[in-house]
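Visitor: Next one to model:
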Amino acid sequence: MKHAIDSGGLEPPVSPSMTSRIRLKHLQAFRAIVNAGSITAATRMVNLSQPAISRLLAVLEEELGFKLFYRRGRRLVATVEGQSFFRRIEGTLSGIDDIPSIAADVRVNSYGRLRICSIGPLLLGDYLPKATARFQGDFPDAKVTMEWRRREDIDEWVSSRQADIGFTLLPIESNSVTWRKLITVRAVAIFPKGQCFDGRETVHASELRDETTVLPKQNVRLRQYSDAAMFGDQGDMRVDIETSTAVTSCHLVANNVGVGISDPFSVSGLGRDRLGIARLEPELTLTYCAIWPKDREPSQQAMDFLDAVAQVGGEFFEAFPEACPV
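Guide: Next comes the predicted model:
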């Protein structure tokens, strides 16, 4: 799965007058360099020579009016503007890549492809994978595309119809989507099996700060809640290891790196045989939802998938009672 790159909210202006010479081949060459890290490696991805890719990149930068890469040793690294531009065109290019499979679906008049985007915890844990398995069991001819996206990007992907449904964390800040609540859970304390808090049913967040702490970075909403619970009005205190996702934090804790706080969905991908889990005090609740474009009702296929998600949600607390809100 491709990981979106955080550009700090900076979006390069692209006016229609700037794009007169830009063609699909320019964008495909740009994507290849981003993914490969060099023009040499990119040649194998787009089957073009190095001079051809260099010319395409030069034209694209000239038309856009900003540099897309800078050199770091032998690698080409996207500039802040290049990262932001990539985020905005990635979905379009992915859609173009899907044209052959879309055409095949139309030719055989099959059940259409359902495009889903989701934040990491729901997709990388067991929640959406189990729902997808149930959905496929009911509709074996269904085609599904699933994309991991940052919470900040989910609204845009759905409102621009790059995805039929999005799964994310409330609150929703966009006015261009409609949302439906799925499930409210409480965050849990996580720790290595057989160490420190093992055997405890409840752990207070303040107890974690005296251990080696593993938490997501501050731009992740769970981290913001965790800081308030662990440190109170003392502000952001020592956090030993920061990660980009709660899923990564869970894997580090499972490998005896430290302790932390996680949403229960990220925990579900590892399970109790690898990770110690306890009810967290004070209670930190997280509410997740499904979203779709405001001006379009979900298809029957999308509604069928949401039914499968609801069934899995109803069973989740049986497996993880620590995550059940009071």
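Visitor: C-alpha from now on. contacts and neighbour counts both.
Guide: Fine.
Visitor: any idea which helix or strand carries Asp304?
Guide: helix 300-319 (DSSP states H and E).
Visitor: just Ile291 next, same as before
Guide: Per DSSP H and E: strand 285-293 holds Ile291.
Visitor: Which elements pack onto that strand?
Guide: Secondary-structure packing of strand 285-293 (3 or more CA pairs under 8 Å, 6 or more residues apart in numbering; DSSP states H and E): helix 151-159, strand 165-169, strand 177-186.
Visitor: Next, the structure of the following sequence, for comparison with the previous one:
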Amino acid sequence: MKPIQFRWIEAFQAIAESGSTIDAADRLGMDQSAMSRHLSALEGQLGIALFERQGRRLRLSPEGSEMLGEAEATLAAMDRFRRRAQEIKNLAAGHLHLITTASLARGFLPEVTQDFRRRAPEVTLKITVAARAELEAAIETQQFDLCAVALPFPYPAANLIRIGRYPGVCVLPRDHPLGAKKTLRLADLRRESFVGLPNSTVGRLRIDALFREAGLTYRPTIDTTAVALNELVAAGAGLLITDPFTARSADSERTIVRSLKPTIEYEFAFLFPTKRKRARLAERFVEMAVPDSR
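Guide: Below you'll find the model as predicted:
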């Protein structure tokens, strides 16, 4: 059985509203013979007569009157389908799933996300926050549209867009004496206690090397995950050397952030899935976050 074509339904509605194949053909921009063929094909497929002839006019048959409502509903659904496709094409609607770490979720993504939402208010945005190990496992499954992560990260360069490099900073309790300085030197931290990431992490190893090169020892009294670090600083447990995004999420009423010299640089990137085509919404998000990424 030949499937019913959308054009046939359009022809049926146009004839029902105009009362003739000639007027309906003018309305849809086709010749009268094509309009008649569309109607005949639809009636043949349905097995019912949709119109009764009254002189030169066509009037809906009882069966045609019942089918007109179905035709109008079908055309309305197709119109919604087209509009939705256009919205997605114009990045005005759709769904975007982004996975990232806590530091980027709190310190980098809020402003970018807000800008994206202003430009695409109908897009549904899902942000999954995970620890580094969980993030690596999630990336293995490729069940995401976009990932924001700290480098280094083993990933194909063709699917990686660098966000930028940012100097490390020092987070202190607000009442700490070193807060009087705008920039701290490593020597200023000689007798300070620290909180930091576990010694197996890349960030921790780089800070160890930074202090070692300056002839100092970096030995945090508390090792923990990034989520807890700022709260520990605020409670007076120690100072924190970290990336600016983690520092930005600290409690500004209880902590302060100071630049550090010399320091290490933190680099971040967006990752696209490697096993499927890039989502256009993900590409647009990256373009907003990293304007020179095109």
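Visitor: Reformat the helices and strands packed on strand 285-293 of structure 1 as TSV; add distance to Arg238 of structure 1 and mean neighbour count.
Guide: TSV is the format used below for these (distance: least, CA to CA, whole Å; neighbours: other CA atoms under 10 Å):
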stretch	distance to Arg238 of structure 1	mean neighbour count
helix 151-159	25	22
strand 165-169	26	28
strand 177-186	23	18
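Visitor: now for those, which one comes closest to Ile116 of structure 1?
Guide: With CA to CA as the criterion, Ile116 of structure 1 lies closest to strand 165-169 of these, at 5.2 Å.
Visitor: Mean distance of the closest one to its aligned residues in structure 2, please.
Guide: Following the fit onto structure 2, the mean deviation recorded for strand 165-169 of structure 1 is 0.8 Å by mean CA distance after the TM-score superposition for structure 1.
Visitor: In structure 2, point out the residues matching that strand.
Guide: Residues 146-150 of structure 2 are the counterpart of strand 165-169 of structure 1, counting by TM-score structural alignment.
Visitor: So what touches the matching stretch?
Guide: Stretch 146-150 of structure 2 is contacted from outside by 96-101, 104, 266-273, 282, using CA atoms under 8 Å, 6 or more residues apart in numbering.
Visitor: how far is it from where the chain is centred?
Guide: Centre-to-centre, stretch 146-150 of structure 2 and its host chain are 11 Å apart (CA atoms, centre = their mean, to the nearest Å).
Visitor: try stretch 60-69 of structure 2
Guide: 46 Å.
Visitor: Buried ones in it, by neighbour count?
Guide: 60, 64, 67-68 (16 or more other CA atoms under 10 Å).
Visitor: Return the closest of those residues with respect to Ala85 of structure 2.
Guide: Closest to Ala85 of structure 2, out of all of the buried residues of stretch 60-69 of structure 2 and judged by CA to CA, is Leu68, at 25.6 Å.
Visitor: ok, the closest one touching Gln13?
Guide: Yes - the pair Leu68 of structure 2 / Gln13 is scored as a contact, 6.7 Å apart, by CA atoms under 8 Å.
Visitor: got the angle for the longest helix along structure 2 vs helix 280-289?
Guide: Looking across structure 2 with DSSP state H, the single longest helix is helix 62-89. Here helix 62-89 of structure 2 runs at an angle of 30 degrees relative to helix 280-289 (axes from the mean of the first three to the mean of the last three CA atoms, to 10 degrees).
Visitor: now the helix or strand that helix 62-89 of structure 2 is followed by: how far from the chain's centre is it?
Guide: Counting by DSSP H and E, the next helix or strand C-terminal to helix 62-89 of structure 2 is strand 93-100. Taking CA atoms, centre = their mean, one finds strand 93-100 of structure 2 lying 3 Å from the centre of the chain it belongs to.
Visitor: Translate Ala11 of structure 2 into the numbering of structure 1.
Guide: Aligned partner of Ala11 of structure 2 by TM-score structural alignment: none.
Visitor: Thought Arg37 was touching Ala11 of structure 2, still the case?
Guide: No - using CA under 8 Å, Ala11 of structure 2 is not in contact with Arg37, being 9.6 Å away.
Visitor: of those two, who's got more company?
Guide: Taking other CA atoms under 10 Å, Ala11 of structure 2 and Arg37 do not tie; Ala11 has more neighbours (25 against 13).
Visitor: Let's verify that one: helix, strand, or coil?
Guide: Secondary structure, DSSP: H, G, I helix; E, B strand; the rest coil: Ala11 of structure 2 is helix.
Visitor: Let me know the distance separating it from Ala150 of structure 2.
Guide: To Ala150 of structure 2, Ala11 of structure 2 is 58 Å away according to CA to CA, to the nearest Å.
Visitor: what do you get for Ser103 of structure 2?
Guide: As for Ser103 of structure 2, its distance to Ala150 of structure 2 is 9 Å (criterion: CA to CA).
Visitor: try Ala235 of structure 2
Guide: Here the criterion is CA to CA. By it, Ala235 of structure 2 lies 27 Å from Ala150 of structure 2.
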